[in-house]
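*Asks:* Curious how this folds, go ahead:
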Amino acid sequence: MELIVNDELTLRTPEPEADGPRLAAIIAKDRETLQQWLPWVPTNTTASEISFLQELVTQEQQHRSLQLIILWHDEPVGMVGFNRYDQPDSGQQNAEIGYWLSNQAVGHGIMHQAVLALCQYGFSDLQLDAITIVVAVLNQRSNHVAQRAGFQLDHVVPNQISLYDGSQVDANYWLKFKPDGQLAQSQVY
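*Replies:* Have a look, this model is predicted:
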């Protein structure tokens, strides 16, 4: 799947053998920054990244999750996707967004645009009713992305997120509901 956001930004399904080494190199370069919030970063290697991307492709085929490579000027700079889909007892279809971005891509509005495009796709094409973003309370950048993308802070859960050093931090739960009358389909190829 490929979701064209604009002339500079595309989201697409991972190609494990091609993307794995490139993403692992970005993660290694930005390890200090990324590991602050992502517990898997310290153990990431090229082999583990390829294996992880292969699993993501399988999950997409089974409609369990949807993880996409963020391409900025045709170069991978991070990932964004629906970590899982849920259908609670209410019968509503919900999903949770997760994301990470390389240091070189921060400050260009890339994640904001990627999250908006993913929400559009989720609401229009996947018929989601609500989307959640779960972010460490102290992760200012990720909280800003959620807020700027129109999510509302729903609640805070103490000690919800495990960090790489084993510590637990509080999590903000951001929520966005499907806009009324949203029918347009995304540009998916």
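*Asks:* For the rest of this, base every contact and every neighbour count on C-alpha atoms.
*Replies:* Fine.
*Asks:* Can you measure across stretch 38-54, start residue to end residue?
*Replies:* Using Cα to Cα, to the nearest Å, one end of stretch 38-54 lies 20 Å from the other.
*Asks:* quick check, distance from it to the centre of its chain.
*Replies:* Offset of stretch 38-54 from its chain centre (Cα atoms, centre = their mean, to the nearest Å): 15 Å.
*Asks:* now swap in stretch 108-117 and tell me
*Replies:* 10 Å.
*Asks:* likewise stretch 47-55?
*Replies:* The answer for stretch 47-55 is 16 Å, by Cα atoms, centre = their mean.
*Asks:* ditto for stretch 4-17
*Replies:* 13 Å.
*Asks:* Okay, helices next: where are they in the chain?
*Replies:* Remark: helices assigned in the chain by DSSP state H are 16-29, 31-34, 46-61, 110-124, 140-148.
*Asks:* For residue 64, give me its contacts.
*Replies:* Counting by Cα atoms under 8 Å, 6 or more residues apart in numbering, residue 64 touches 84, 85.
*Asks:* and with 10 Å instead?
*Replies:* 56, 58, 82, 83, 84, 85, 86 (Cα atoms under 10 Å, 6 or more residues apart in numbering).
*Asks:* here's the other one to compare against:
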Amino acid sequence: MFVYKIDREISLKLVELNDAEQLFELTDQSREHLREWLPWLDTNTKVEDTLNFIKASMKNYAEHCGINTVILYKGKIVGVAGYNEIDWINKIAYIGYWLGKEYEGNGIMTRVSKALTNYAFNELNLNRVEITAAVENMKSRAIPERLGFINEGCKRQAEWLYDHYVDHVIYAMVAADWPS
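*Replies:* Presented below is the predicted three-dimensional model:
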């Protein structure tokens, strides 16, 4: 099982079937908050939907094309983070994340994103890490900015969010620019 200890408070653990109930409960408790920026909330309405996400995540991990982990903060699942996709040909990891509403403001996601970037460069020997966020999602955009990622531009109408399109800002870091 993949477990990556970040610090005394935070670890990343490969999402597993037995995480389904706790992960669904966290999703459900944060549903309205998360719905502002995540397009999948209306299709995740029962534990079985979370189980399907976990099964797809396990398949991606087995096929070496993605890694989804639960974020453990003081031993409790507080969100999800990982590589939504790994492009081995071009050596790029695409980081995605979300955090339960009550856990925001503790620096958790910044530490997690930093650790995922370190892991991509130092363990997976990738060359580039990307994080995208909706233009108006200032909390999510603050994470790559805080870590020194470069704003490489905007993808117009990059995502359908329930009833409208949102533009995405693309942030990237390359291995040569990442402080070891």
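*Asks:* Would you mind reporting the TM-score between them?
*Replies:* The pair, once superposed, lands on a TM-score of 0.94 when counted by TM-score structural alignment, normalised by the length of the second structure; 178 aligned residues with a Cα RMSD of 1.5 Å.
*Asks:* just to revisit the earlier point, just the buried ones from the contacts of residue 64 of the first structure?
*Replies:* For the contacts of residue 64 of the first structure, a burial check counting by 16 or more other Cα atoms under 10 Å picks out 56, 82, 83, 84, 85.
*Asks:* pretty sure the fourth one is in contact with residue 97, am I right?
*Replies:* Going back to what we said before, that points to residue 84 of the first structure. Yes. Using Cα atoms under 10 Å, residue 84 of the first structure is in contact with residue 97, at 7.9 Å.
*Asks:* Residues that sit against both of those two, list them.
*Replies:* 65, 66, 67.
*Asks:* Tell me which residue of the second structure lines up with the last one.
*Replies:* Yep, that's residue 67 of the first structure we're talking about. Using TM-score structural alignment, the partner of residue 67 of the first structure in the second structure is residue 68.
*Asks:* about what we covered before: neighbour-wise, which of the shared contacts of residue 84 and residue 97 of the first structure leads?
*Replies:* residue 66 (25 neighbours; other Cα atoms under 10 Å).
*Asks:* Distance-wise, check that residue relative to residue 82 of the first structure.
*Replies:* Using Cα to Cα, residue 66 of the first structure is found at 5 Å from residue 82 of the first structure.
*Asks:* what sits in contact with each of these two?
*Replies:* In contact with both residue 66 of the first structure and residue 82: 60, 95, 97, 118, using Cα under 10 Å, 6+ apart.
*Asks:* Quick one: those residues as TSV, columns for distance to residue 140 of the first structure and neighbour count too.
*Replies:* What follows is these, written out as TSV (distance: Cα to Cα, whole Å; neighbours: other Cα atoms under 10 Å):
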residue	distance to residue 140 of the first structure	neighbour count
60	30	16
95	22	23
97	16	23
118	21	23
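*Asks:* Can you tell me how far the aligned residue in the second structure for residue 54 of the first structure is from residue 147 of the second structure?
*Replies:* Using TM-score structural alignment, the equivalent of residue 54 of the first structure in the second structure is residue 55. Relative to residue 147 of the second structure, residue 55 of the second structure is positioned 31 Å away (Cα to Cα).
*Asks:* for residue 88 of the second structure, same thing?
*Replies:* Using Cα to Cα, we find residue 88 of the second structure at a distance of 23 Å from residue 147 of the second structure.
*Asks:* got it, and residue 30 of the second structure?
*Replies:* The value you get for residue 30 of the second structure to residue 147 of the second structure, if Cα to Cα is used, is 26 Å.
*Asks:* picking that back up, burial count for the match of residue 54 of the first structure?
*Replies:* Residue 55 of the second structure: 15 neighbours (other Cα under 10 Å).
*Asks:* Surely it is in contact with residue 14, unless I've mixed up the numbering?
*Replies:* No. At 11.4 Å, residue 55 of the second structure does not count as touching residue 14 under the criterion of Cα under 10 Å.
*Asks:* intersection of neighbour lists for those two?
*Replies:* residue 61.
*Asks:* that older thread, export the buried ones among the contacts of residue 64 of the first structure as JSON lines, with columns for distance to residue 43 of the first structure.
*Replies:* Shown next, in JSON lines, are these (distance: Cα to Cα, whole Å):
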{"residue": "56", "distance to residue 43 of the first structure": "18"}
{"residue": "82", "distance to residue 43 of the first structure": "23"}
{"residue": "83", "distance to residue 43 of the first structure": "20"}
{"residue": "84", "distance to residue 43 of the first structure": "23"}
{"residue": "85", "distance to residue 43 of the first structure": "26"}
